[in-house]
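S.K.: only the shape, not the letters, is given here:
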């Protein structure tokens, strides 16, 4: 049962993240230390150095031979359900959007389990719960964040390829133009904007080749793969990582979460408003995070036959607040970073009472 001491432990785990966030915000908004170009460079540092090493470090230290594959199956099924629903919405609805489907998938499924999930689950369900949350985090890093990276790279490469192969200046007769998913009036577009001919696309295989070449040189694409590979080897033959290698990894990986929050604070400072996505998108993001995600997990867990505390842990870990990595990727690839930053910031604030409420409700389920 959760007591005040356990609540305090969660607060202790979360407060340092907000310290890093405030320092990043103040460095731009109050103290004017960084320029916009330097802020972009900081995000690239986080995206391509600290986060890949952070991912490698925690995936390399699990025991893959002791994973609960029924639990992993439920987690996988829940994400596939969400993918199917979002794809159907994007294809069939007049308001559907593939770009918003990508962001909605992040909001529904990607969690900050290591920072918030473990301190919350440990007093609820003990070592068993912690072990399951770590397993979900590893699968998230290996499978779902990697797939998100591929989709984001596919989107950016397609846009860049189309822009470089078939660009045309705006004609004064154009009344509306398409930029990304948005249709805007001619008067709202700057005079020097170049508009993409949406009738032009790169050939599919050429596009996939460009995506693959970019993907294989991105450290995020293989940090988790190398980590889980070492986990299999080390646990199979009882090997330990050389101290020199371990020290080299830790010196950067320990800065992963802090620098990510610092980068988020910088991003907030560059926006006109703290809640840059607006209140309606903030509410939608919180609903997707704390209701849609756990609901999909509950359905999937029941389908695969989870029962007891394993079922409860599955639902609660799906309600853990937004992954910080999803914001870093969104910022780097220019897709709704303001929505994901708001989801991370406010999600961690409201997650404590929400997770406790889920815990109390689930105790009545046998």
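M.R.: Looks like it came in fine. Model, not experiment: these values are computed from the prediction. Numbering: from 1, shown residues only.
S.K.: contacts, neighbours, all on C-alpha from now
M.R.: Noted.
S.K.: ok, which stretches of the stretch 151-300 of the chain are strands?
M.R.: Counting by DSSP state E, counting those that start in this stretch, the stretch 151-300 of the chain has strands at residues 167-169, 176-179, 182-185, 194-196.
S.K.: for the third one, name the packing helices and strands.
M.R.: This means strand 182-185. Contact analysis of strand 182-185 by 3 or more Cα pairs under 8 Å, 6 or more residues apart in numbering; DSSP states H and E lists strand 176-179 as its packing neighbours.
S.K.: can you list the helices and strands that the strand it packs on packs against?
M.R.: Judged by 3+ Cα pairs under 8 Å, 6+ apart, strand 176-179 is in contact with strand 182-185, strand 194-196.
S.K.: now do stretch 328-348: distance to the chain's middle.
M.R.: 8 Å (Cα atoms, centre = their mean, to the nearest Å).
S.K.: pull out the buried residues from the helix or strand hosting residue 129.
M.R.: For residue 129, the host element (DSSP states H and E) is helix 118-139. Neighbour-count burial for helix 118-139 flags 118-125, 129-139 (criterion: 16 or more other Cα atoms under 10 Å).
S.K.: putting a second one here so we can go through both:
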């Protein structure tokens, strides 16, 4: 059974994120502190400064020579499998083939690793999980390196990047409060998106991880990170190019609500296998 200590460590890392999101939601719905124009300014600050600098801070401290080859291969195989599966399905069943291919690929392979994954998995597996998660973030970027920046530059970046997690969650809370309804795409599409996010994505990661021989903590971290809620960045691009933004926004909002229970459920399954008879 999962220990109360582990649950506490997970909550210790994740509850502050939800506090930021709830405060933002209440600031719109109850306290009327922000206008839609001001919310747009907050969102732009997060998109242009907080998240890019947070990503840079993670990437700049990652050493590509220490990256785990099996983790790289499993991540690449998972995305390749998802692309192949949804290319076939969208070609056979969907009118807007390319739009659905992009949406389903995003749902199955692009979790909220940076904002939710790092604190959540840190509570489960400690700093080693953070190192592995940082490698996955690096894999989704074009350039990564380990670089020792001058202290004046490092501190300038750190001041803004340290608030990246909180500001991203605050921005999500503002976005949620501005919606007329939380489930914007209907019940059927919501259930489909959650199934792809929390079931199919981890299943593809299990297949790809076993295919490259991953075992132990590395395997567990890979599976649980694949079951994290939907990433925010794909929604930003979906909204920009009008590609099923309603589905991705619903997946983010509902997924954030279910993130901790789902992650703890996967933690129980992968970290506490049933004894053999």
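M.R.: Nice, thanks for sending it over. It should be emphasised that the depicted structure is a prediction, and the values quoted were computed from it without experimental measurement.
S.K.: work out the TM-score between the chains.
M.R.: Here the TM-score for the pair of chains, by TM-score structural alignment, normalised by the length of structure 2, is 0.85; 274 aligned residues with a Cα RMSD of 2.7 Å.
S.K.: at the geometric centre of structure 2, which residue sits there?
M.R.: residue 112 (0.7 Å; Cα atoms, centre = their mean).
S.K.: got the contact list for it?
M.R.: Listed by Cα atoms under 8 Å, 6 or more residues apart in numbering, the contact set of residue 112 of structure 2 reads 228-232.
S.K.: which of the residues you listed map to contacts in structure 1?
M.R.: Among the contacts of residue 112 of structure 2, the contacts conserved in structure 1 (both residues aligned by TM-score structural alignment, their matches' Cα atoms under 8 Å) are 228-232.
S.K.: deepest of the strands of the stretch 151-300 of structure 1, which one?
M.R.: When you average the neighbours per residue for each of the strands of the stretch 151-300 of structure 1 (mean count of other Cα atoms under 10 Å), strand 194-196 leads with a mean of 18.
S.K.: just the helices from the stretch 201-350 of structure 1, written as ranges.
M.R.: 204-216, 219-237, 243-253, 256-270, 279-287, 293-304, 308-318, 324-333, 337-362 (DSSP state H, counting those that start in this stretch).
S.K.: residue 225 of structure 2 maps to what in structure 1?
M.R.: Structural alignment (TM-score structural alignment) places residue 225 of structure 2 against residue 317 in structure 1.
S.K.: sorry, back to before: next, format the helices of the stretch 201-350 of structure 1 as CSV and append mean neighbour count.
M.R.: Formatted as CSV, the helices of the stretch 201-350 of structure 1 follow (neighbours: other Cα atoms under 10 Å):
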stretch, mean neighbour count
helix 204-216, 14
helix 219-237, 19
helix 243-253, 13
helix 256-270, 24
helix 279-287, 16
helix 293-304, 20
helix 308-318, 23
helix 324-333, 22
helix 337-362, 20
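S.K.: got these as JSON lines, with distance to residue 15 of structure 1 columns?
M.R.: Converted to JSON lines, the helices of the stretch 201-350 of structure 1 look like this (distance: least, Cα to Cα, whole Å):
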{"stretch": "helix 204-216", "distance to residue 15 of structure 1": "34"}
{"stretch": "helix 219-237", "distance to residue 15 of structure 1": "27"}
{"stretch": "helix 243-253", "distance to residue 15 of structure 1": "19"}
{"stretch": "helix 256-270", "distance to residue 15 of structure 1": "11"}
{"stretch": "helix 279-287", "distance to residue 15 of structure 1": "20"}
{"stretch": "helix 293-304", "distance to residue 15 of structure 1": "25"}
{"stretch": "helix 308-318", "distance to residue 15 of structure 1": "20"}
{"stretch": "helix 324-333", "distance to residue 15 of structure 1": "15"}
{"stretch": "helix 337-362", "distance to residue 15 of structure 1": "10"}
